[in-house]
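no sequence on hand, only this structure:
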């Protein structure tokens, strides 16, 4: 475990370690018992709560139109076995962000090699960003180390998960990937916009999925076969091609994210999101047409 020799072992470290370990346990439990999505969602919040309780929060986010948006204005102090405090908006925002990332990444792991590839690219992007910040804040070098360790871990897993896969990530693998990306983006000066842009395809697919399910009055937790990778399979794309598609788009967006200002990232994310939604709608219609043609044959 190189992480024990590289990252300082403080309260936050042990909080993240405990949360990650809990994700692994939940994943093994889910693989054996196939828990309901509601149970998994509740446990996601438990994982996020442990992380936030250790001191992980989002005290501010960069305002794309200039300055920062402070989330540390409401603080509740209390004393239970020592002094503690809750930075209300910072902690709530971090809680939601962590749970969102865990679920969003989990929804984009249905094809061999798909998830570990774009996760490695995303964590590498955050690592490069943190390395840039390290000249102003030496503590950012630890985030770079953590990002590199995350990148290496998922590249190693990719060897076994690429088509034809020998090991499946399962729920625990996807949730752990999303958790690590959430934590990395929080620590790198709250660069959530960078992470949203790099993960443009999985993020847009997740948002589109939620809107679609709610529009058709379906449970947002109900699994289906309507994600982007399912639609690409339906029109005849191979698993390798789909995985490479996710990797390529993530790599391009990662390069773009490293060279844009916050305002430019916002416009880029809106543009990329609109293009991906249009692509998803087009693919959906194409898959339906192909399905009808196959039935007629």
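Perfect, thanks for sending it. Treat the numbers as computed from the prediction; the structure is a model and nothing was measured.

could you use CA atoms for every contact and neighbour count after this?
OK.

how far does stretch 180-191 sit from its chain's centre?
Between the mean C-alpha point of stretch 180-191 and the mean C-alpha point of its chain there is a distance of 10 Å (C-alpha atoms, centre = their mean, to the nearest Å).

list the buried residues in that stretch.
Within stretch 180-191, the residues scored as buried using 16 or more other C-alpha atoms under 10 Å are 180, 181, 182, 183, 184, 185, 186, 187, 188, 189, 190, 191.

before we move on, what about stretch 211-228?
In stretch 211-228, residues buried by neighbour count (16+ other C-alpha under 10 Å) are 213, 226, 227, 228.

again, but for stretch 29-47
If you call a residue buried by 16+ other C-alpha under 10 Å, then stretch 29-47 has these buried ones: 30, 40, 41, 43, 44, 45, 46, 47.

so who does the second one touch?
Counting by C-alpha atoms under 8 Å, 6 or more residues apart in numbering, residue 40 touches residue 26.

and it, what element?
helix 37-53 (DSSP states H and E).

not counting the helix or strand following that helix itself, show me its contacts.
Moving toward the C-terminus from helix 37-53, the first helix or strand encountered (DSSP H and E) is strand 60-62. For strand 60-62, the external contacting residues (C-alpha under 8 Å, 6+ apart) are 68, 69, 70, 71, 72, 90, 189, 190, 191, 192, 262.

comparison target, given below:
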């Protein structure tokens, strides 16, 4: 019950503080402008960390009230959290060097060890040889792990709602573990932090009529949140009274879960960050160079909307954490679970290191799930038997809302022998990702399918453009003979653009329609007949015998 009360208080405090800071942020310059590697198109406050700070204050107050004997640990936690927040806020405002951030993070890790009594002293039985004790390496290893955890949490903060959703998944599992085991202090900290994240997600997630984030977490929130998560995971997996003067409640009673479980609880930030950094080093770049090769970027290139990306990665992260914890509870050895985690990391690295193969595979999954692509509502009409784009437009227009524009293109495939092949059409409903709710686009596809029902044989699906950056089929690479051969095989059937139109609709009624006849149908038939005649005509030097 105490944990639930702390959760509610922290969520309320977080939401209130963030709402006040959203109004104040433009006056003090705490806003994020579009540009560089950033994807957002609007000036947005980065004040999410203020909500996490409010939750931390609620947590520390509760910890001092219920467990005053560990006051040194709670004071160290408060100092570390506030300093991490201020450094992140300075980085958001003035772009600090990564070296300065690393030095501060290392200093806070030392304070966590010697002030909070939280240290990695054992890695468990990772290699089937018994407990791996760190001994004199405990402190440096803790500092390294803390810096890695903080930056891993920071690096997944790439799209609306993702960092908060991932952190919430970890915190929910930690809260369940500590609640069932009776570790009261750690449970209160986990519940308070979870409340702070939930208060932030109310302004950061896209849902209902909120089509873009009203605030970002910023480095001020993501780095502080990463530090708290590291504190919690080390507390869960270690005898936290082994180092330092402070003792977290439960110290000396053994770890609640094995150390390898922490890898699974922090799976997505860890494997994604390591994979991206290894790829940067392999390409000769700094591991801290910003790029767009994280998992959420690849999903977006495949056509997944922000909402779909957050849901997919959030469920994957929560699933991996649950598998890791439950497998150990059901008797799986630590060495086996460590080997399984390495296999997950190797698979993740293998598929994300080749975006030109991974993105098309994701696109196929996206199509099979019948999801709507981001950016526009592209509709592909296969086996299209309609003769003109006007017929397609007449079916599409009544299904659309007010002030909508769309482009229609009608193609015809040409067989290798020159004869006309199947026709297909592509309709792009030009809608802004943030201006058009996902439900509206899904409804369009449903209505279009219903309108096409009388035309047997025609099927439709979502359509996504091929991007040469992701798909080698769009731009063959020189020197790869096997790929060039496959590319030539795929392009044996040429396509011919017959007609194209731009149509403007208001409340289902066509206001204007500009049709461009690229190739007349009679011309297509004439070209096909001419090709057949040339194929059947004898060669010029052939002697035709007299009858």
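Here it is on my side, so go on. Since we're looking at a predicted model, the values are computed, not measured.

work out the TM-score between the chains.
Taking TM-score structural alignment, normalised by the length of structure 1 as the basis, the two superposed chains have a TM-score of 0.84; 276 aligned residues with a C-alpha RMSD of 2.3 Å.

ok so, going back, want to try CSV for the buried residues of stretch 211-228 of structure 1, with distance to residue 258 of structure 1 as columns?
CSV is the format used below for the buried residues of stretch 211-228 of structure 1 (distance: C-alpha to C-alpha, whole Å):
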residue, distance to residue 258 of structure 1
213, 33
226, 32
227, 28
228, 26
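
which one of those residues is nearest residue 101 of structure 1?
For residue 101 of structure 1, the nearest member of the buried residues of stretch 211-228 of structure 1 is residue 227. The distance, counting by C-alpha to C-alpha, is 16.2 Å.

tell me where structure 1 has helices.
Assigned helices in structure 1, in chain order: 3-6, 11-33, 37-53, 88-106, 114-133, 140-161, 170-187, 192-198, 200-215, 228-234, 239-257, 262-296 (criterion: DSSP state H).

alignment lookup: residue 159 of structure 2 to structure 1.
Per TM-score structural alignment, the equivalent position to residue 159 of structure 2 in structure 1 is residue 111.

wait, its match touches residue 243, no?
Yes - the criterion here is C-alpha atoms under 8 Å, and residue 111 of structure 1 meets it with residue 243 at 6.9 Å.

sorry, back to before: run a quick neighbour tally on the match of residue 159 of structure 2.
Applying other C-alpha atoms under 10 Å, we find 22 other residues in the vicinity of residue 111 of structure 1.

nearest spatial neighbour of it, skipping sequence neighbours?
If the residues on either side of it in the chain are set aside, residue 111 of structure 1 comes closest to residue 239, at 5.9 Å by C-alpha to C-alpha, 6 or more residues apart in numbering.

residue 302 of structure 2 versus the alignment partner in structure 2 of residue 242 of structure 1, what's the distance?
With TM-score structural alignment as the criterion, the equivalent of residue 242 of structure 1 in structure 2 is residue 309. Counting by C-alpha to C-alpha, to the nearest Å, the separation of residue 309 of structure 2 from residue 302 of structure 2 is 10 Å.

can you tell me how far the match of residue 159 of structure 2 is from residue 101 of structure 1?
Distance, residue 111 of structure 1 to residue 101 of structure 1, by C-alpha to C-alpha: 18 Å.

confirm residue 428 of structure 2 sits in a strand?
Yes - assessed by DSSP: H, G, I helix; E, B strand; the rest coil, residue 428 of structure 2 belongs to a strand.

residues contacting it?
376, 377, 378, 379, 406, 407, 408.

so which helix or strand takes in the third one?
Read it as residue 378 of structure 2. Element membership of residue 378 of structure 2 [criterion: DSSP H and E] is strand 377-382.

check which helices and strands that strand sits against.
In terms of contacts (3 or more C-alpha pairs under 8 Å, 6 or more residues apart in numbering; DSSP states H and E), strand 377-382 of structure 2 is packed against strand 420-429, strand 459-462.

residue 95 of structure 2 is nearest to which of the ones you listed?
Put simply, out of these the one that sits nearest residue 95 of structure 2 is strand 420-429, at 39.5 Å, with distance taken as C-alpha to C-alpha.

for the contacts of strand 60-62 of structure 1, work out which two are farthest apart.
Spatial extent of those (C-alpha to C-alpha) is set by the pair 72 and 262 at 20.5 Å.

which residue range of structure 1 does stretch 420-429 of structure 2 align onto?
When stretch 420-429 of structure 2 is compared against structure 1 (TM-score structural alignment), none of its residues find a partner.

centre-most residue in structure 2?
Among the residues of structure 2, the one closest to the centroid is residue 296, at 2.6 Å (C-alpha atoms, centre = their mean).

my guess is that one contacts residue 309. True?
Yes - under the criterion of C-alpha under 8 Å, residue 296 of structure 2 is in contact with residue 309, at a separation of 6.2 Å.

check which helices and strands the lengthiest strand in structure 2 sits against.
For structure 2, the longest strand by residue count, based on DSSP state E, is strand 494-506. In terms of contacts (3+ C-alpha pairs under 8 Å, 6+ apart), strand 494-506 of structure 2 is packed against helix 389-396, strand 404-414, strand 509-517.

mind listing what's buried in the shortest one?
Of the residues in helix 389-396 of structure 2, those with enough neighbours to count as buried (16+ other C-alpha under 10 Å) are 389, 390, 392, 393, 395, 396.
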